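Participant: the following block contains a protein sequence and its predicted model.
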Amino acid sequence: MSSNYSRLRRAIALTTILTAQLMLTMDFLIVLVALPKIQTELGFTPAGLSWVPNAFALAFGGLLLAGGRLGDIYGQVKAFKIGIAVFVAASLMGGIAGTPFLLILARVLQGAGAALAGPSVLALITTMARDETERNQGLSLFISISSVGASVGLILGGALTDLLSWRWSLLINVPIGAVVLILIGRLVKETEPKPARLDIAGALTATLGSVVLVYAFISAAEHGWTAASTILSFAISAALLVSFFRIEKWAAEPLLDLSLLHSRPRVGGLIVMAIIVGMHFSMLFLIVQYLQQVLGFAPLIAGLAYLPLTATVFTVSPSMPRLIVRFGPRPLLALGGVLVALSFVGFAVLGGNSAYFPAVFVPLVMHAIGVALVFTPGTVAIMEGVPAEHAGAASGLLQMDQQVGGALGLAIIAAVYAGSSVPGQFTVGLGTAFAVAAVISLLATLVAIRTVRPKAPSIGTEVPKPQAAHF
């Protein structure tokens, strides 16, 4: 009886943790379908609207390394509970926000909570497992939950926006998070704290530098590239990011081990990943508005319209390990960048009379194949040759690269669109924005060719991660 009870207790604990992971994974995408409604109700500008997804991504990516370190220092359960509590409170704040400022502030706090709770999810799954079989089962469930987060987030966000209000795409986190908080403290034992110093200066300069850089691009769209606010923002961002690397170089216990950046192929992989994820974020941001504002799709239908994207990635991704062994990551990354660029060429000709099939569907599937060719090979290129003792740091660096790169890419393309758009005519400016996205995507191909090794690396260095949720 007691053995059955223990098994049931572990199953409930694992379900609780995975539910939290699904909630955190969905949060970037669940508001995406609601963006047109949010813009109408709160009065966002076209460029300012990009802060709704970006505020979360920047806070999450910028604070991710610090969140992981805090879990090690003070205990993973404590970090998880505090992170979820902050996330839930911020979700409530965002759900009742009446101004753009309050919603953006809530999204920042959501990202901060996710950065604290997110790294503890994998740690708790690992420590709860009694043997390697349970550990592998837990990791497999973690990857599956993270992957379906894309589809679930878009569909659930569309359904809530259609049937209730866009506010419920945030408020839904409150009851779910409350149940997670109640159960986790009763079911999971605290991990052993590992006293260490927290690199606060590094965390602040990295996060603030990224935020100010994104703000600089948005300021350029709204006030012009030569405006004092734009120039000052770029200068402050550069100073903060340079300070971050100087701090990490001399810190006794840095957030980022700069030795990880001594590898040319790894740096190349990080650049390629950041570019493609950034262009992917920008596609999601603009196409969801096109589907609703031009094609007249309801929010739920707009969410369902992305299913070919997710289905294609899931279909193509399983073949990636074999292709990496045969060809190495470099040609796959290069081809992925070309396909993503070609998809933007297709999106660039969308107009007021275009139909979902084939005008949106075909570029969407091409885009999906491209990002599938980048994600797994890019992960392998980044993780190849990482010593075991630095695997966690490299994993955190990869996740931070994707979140911050995604936010920056979205800010750039949103700024280009806002600078060439006409109020009340959504399709004006789309061609320019997608043309720029195509050129930037080709840059990823050039970086891959110049930096990533041609030979096939060991697949054993690949580390599973939840970033597929964005696809």
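Facilitator: Everything's here; your move.
Participant: CA only for contacts and neighbour counts going forward, please
Facilitator: Will do.
Participant: could you pull out the strands for the stretch 201-350 of the chain?
Facilitator: Using DSSP state E, counting those that start in this stretch, no strands are assigned anywhere in the stretch 201-350 of the chain.
Participant: how about the helices in it?
Facilitator: Remark: helices assigned in the stretch 201-350 of the chain by DSSP state H, counting those that start in this stretch are 228-250, 264-293, 299-304, 307-316, 320-327, 329-348.
Participant: the helix or strand Phe28 falls within vs helix 264-293, what angle?
Facilitator: Phe28 is part of helix 2-30, with elements assigned from DSSP states H and E. On the basis of axes from the mean of the first three to the mean of the last three Cα atoms, to 10 degrees, helix 2-30 is oriented at 70 degrees to helix 264-293.
Participant: list the buried residues in the next helix or strand after helix 2-30.
Facilitator: The element immediately downstream of helix 2-30 (helix or strand, assigned by DSSP H and E) is helix 35-42. Within helix 35-42, the residues that qualify as buried by neighbour count (16 or more other Cα atoms under 10 Å) are Leu35, Pro36, Lys37, Ile38, Gln39.
Participant: contacting residues for the first one?
Facilitator: Neighbour list for Leu35: Leu49, Val52, Gln289 [criterion: Cα atoms under 8 Å, 6 or more residues apart in numbering].
Participant: second structure for comparison follows:
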Amino acid sequence: MTQLVLVLDATIVNVALPKAQIEFGMTDAERQWVVTAYVLAFGALLLLGGRLADVWGRRRSFLTGMIGFGAASIWGGLSHTSVELISARGFQGAFAALLAPAALSMLTVTFTSGKERARAFAVFGIAAGSAATIGMALGGVLTEFVGWRWCLLVNIVFAVLGVLGALAFMKESKANDHHGIDVWGAIVVTLGFAGLVYGLTLAQSGWASIGTVSFLALGVVLVAVFVVIESKTRYPLLPLRVLRNRTRAGAFIVQAVVGAVYIGSTMFLAFHLQTVLGFSPLVAGVASLPMAVTTMALASLATRQFERFGARYVMAAGLLIAAGGMFYLTQLTVDGSYWAQVFPGLLLIGIGLAFVIVPVQNVGLAGVPWSDAGAASGVVGSSMQLGGSIALAVFMTLFVETGGGYGRGSVAGYAAVYLAAGIVLVAGAILSALLVRRAPDAGSSEWDGENAVDWNQRSSSTEASASSKW
């Protein structure tokens, strides 16, 4: 539920923005900041949120994040000015950065091996993979029938359920061998990610502008400085051992590709349905659902194939199928029908991504030490957010450069975006095949060098001694 609402919130507000802009008299720049404020705070603070979950306690971080997210949603839903709305979205993103890694790391340390772990991560992945399109549909329904403010206020329901569920079922867990936070690392990486994400939002209006180049360069330099800090500090915010494993690194790259597809290209689907085909927001939201429904319907099959064949070839095949769906969408025309030109492509994308999102987070967190679960979960979230931000900036530039606009003459721009998205998916499939190794039991083992090591043995040795090597 947590993963669903956090990803859903990145898209549900998009449907409400036109009416919110009219009510508050927002400029186009202010309207964009309603989206940017959430993504910027979320992406910049994810690594810090993940480490706080490890050190402070995952259940405590989850509760704090859920309560804060609900409160920020109420503020945004009841806001009276554009400044209030943008500020509330920023606070939503900040609390989401605490909430997301706490939820994922809790899953990691609760389901430690076997088919149970594979199925738990399948449910989690399906929630993440379907949330973007569900957000568009739910946003259309709420905006149409009860008002745009309920696109924010609906989070109250999720927050209450989340808090009650955590109090009733979650047990506290944290890294007992870590007693500090890398403050300088936290400051540097937060500013670095903020620079990258903000620079990418500026890139949508010009890659060569001074602002774009300056913020991107600043972000790259600060991330490099962060890596140096992490290699020397006693209690790193992100232990570099999390990234050294080739299979895990491959999973993080695939996660970034998934973010590029969901965050970077779904917005253009909404544009095409509304500006070219003339659908209302409600109908456009419902028309985007086949992708999510197909992904959810195939979750069980994808889980069985993952358990049988391992992640390497299942993810590569899924990415190629999804790429086929993107390539299919390149043949959109102004007078084409939804059922002939859009629906088949959405089905292919939904089928393909079912076989990617089921194993990718499981693989990315397989064998991660108990004490690093939150930090690794932060990397998973950061990969998706940065992948989506980069893709959104690149796709928007491509859309504009190929003659895309906001009317019926924008079809060429959409075709260029879907072609680029398909190429990204093919590249992800190649990297998945090259980097991800297959362990004897992908659900229960750690890829440590060439050998798979049983998680439970590792976990026991870690709890027994803080000096255990991974």
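Facilitator: Sure thing, it's come through. Model, not experiment: these values are computed from the prediction.
Participant: any chance you could map the helices in the stretch 301-450 of the second structure?
Facilitator: Under DSSP H, counting those that start in this stretch, the stretch 301-450 of the second structure gives helices at 311-329, 338-341, 343-365, 373-401, 411-435.
Participant: looking at these, which one is packed in the most?
Facilitator: Most buried of the helices of the stretch 301-450 of the second structure by mean neighbour count (mean count of other Cα atoms under 10 Å) is helix 343-365; its value is a mean of 27.
Participant: once aligned to the first structure, how far is it on average?
Facilitator: Using mean Cα distance after the TM-score superposition for the first structure, helix 343-365 of the second structure ends up 1.9 Å from its aligned counterpart in the first structure, as a mean over the superposed pairs.
Participant: next one: stretch 190-197 of the second structure
Facilitator: Mean for stretch 190-197 of the second structure is 2.6 Å (mean Cα distance after the TM-score superposition for the first structure).
Participant: what's that stretch aligned against in the first structure?
Facilitator: Using TM-score structural alignment, the residues of the first structure aligned to stretch 190-197 of the second structure are 207-214.
Participant: what's the spacing between the matching stretch and its chain's center?
Facilitator: Remark: stretch 207-214 of the first structure is offset 16 Å from the chain centroid, using Cα atoms, centre = their mean, to the nearest Å.
Participant: follow-up on the earlier one: for ChimeraX, write the select line for the buried members of the contacts of Leu35 of the first structure.
Facilitator: The buried residues among those can be selected in ChimeraX (16+ other Cα under 10 Å) with this line:
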select :49,52,289
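Participant: out of the helices of the stretch 201-350 of the first structure, which is closest to Met366 of the first structure?
Facilitator: Among the helices of the stretch 201-350 of the first structure, the nearest to Met366 of the first structure by Cα to Cα is helix 329-348 (5.7 Å).
Participant: quick check: closest non-adjacent residue to the most centrally placed residue in the first structure.
Facilitator: What sits nearest the mean C-alpha location of the first structure, by Cα atoms, centre = their mean, is Gln403, with 4.3 Å. Setting aside the residues directly before and after it, Gln403 of the first structure is nearest to Gly61 in space (Cα to Cα, 6 or more residues apart in numbering), at 4.8 Å.
Participant: now Ser219 of the first structure
Facilitator: Using Cα to Cα, 6+ apart, the closest residue to Ser219 of the first structure is Thr230 (5.5 Å).
Participant: number of residues surrounding that neighbour?
Facilitator: By the measure other Cα atoms under 10 Å, the count of residues near Thr230 of the first structure is 22.
Participant: next: Ser140 of the first structure.
Facilitator: Per other Cα under 10 Å, the neighbour tally for Ser140 of the first structure reads 13.
Participant: so it sits in a helix?
Facilitator: Yes: according to DSSP: H, G, I helix; E, B strand; the rest coil, Ser140 of the first structure belongs to a helix.
Participant: would you map the helices across the stretch 51-200 of the first structure?
Facilitator: Going by DSSP H, counting those that start in this stretch, the stretch 51-200 of the first structure shows helices at 51-74, 76-95, 100-128, 132-163, 168-171, 173-187, 200-223.
Participant: with distance to Leu241 of the first structure added, can I get those helices in CSV?
Facilitator: Shown next, in CSV, are the helices of the stretch 51-200 of the first structure (distance: least, Cα to Cα, whole Å):
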stretch, distance to Leu241 of the first structure
helix 51-74, 12
helix 76-95, 26
helix 100-128, 19
helix 132-163, 30
helix 168-171, 32
helix 173-187, 33
helix 200-223, 5
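Participant: to Pro457 of the first structure, which of these lies closest?
Facilitator: Among the helices of the stretch 51-200 of the first structure, if distance is taken as Cα to Cα, the winner is helix 132-163, at 22.3 Å.
Participant: aligned partner of the residue nearest to the centre of the first structure in the second structure?
Facilitator: Checking TM-score structural alignment: Gln403 of the first structure goes with Gln385.
Participant: show me the contacts for that match.
Facilitator: Val39, Gly43, Ala256, Gly259.
Participant: aligned partner of the third one in the first structure?
Facilitator: Aligned by TM-score structural alignment, Ala256 of the second structure pairs with Ala274 of the first structure.
Participant: quick check, that match in contact with Gly405.
Facilitator: Yes: between Ala274 of the first structure and Gly405 there is a contact under Cα atoms under 8 Å: 4.3 Å.
Participant: leaving out the residues flanking it, which one is nearest to Gln76 of the first structure?
Facilitator: According to Cα to Cα, 6+ apart, the nearest residue to Gln76 of the first structure is Ser120 (5.3 Å).
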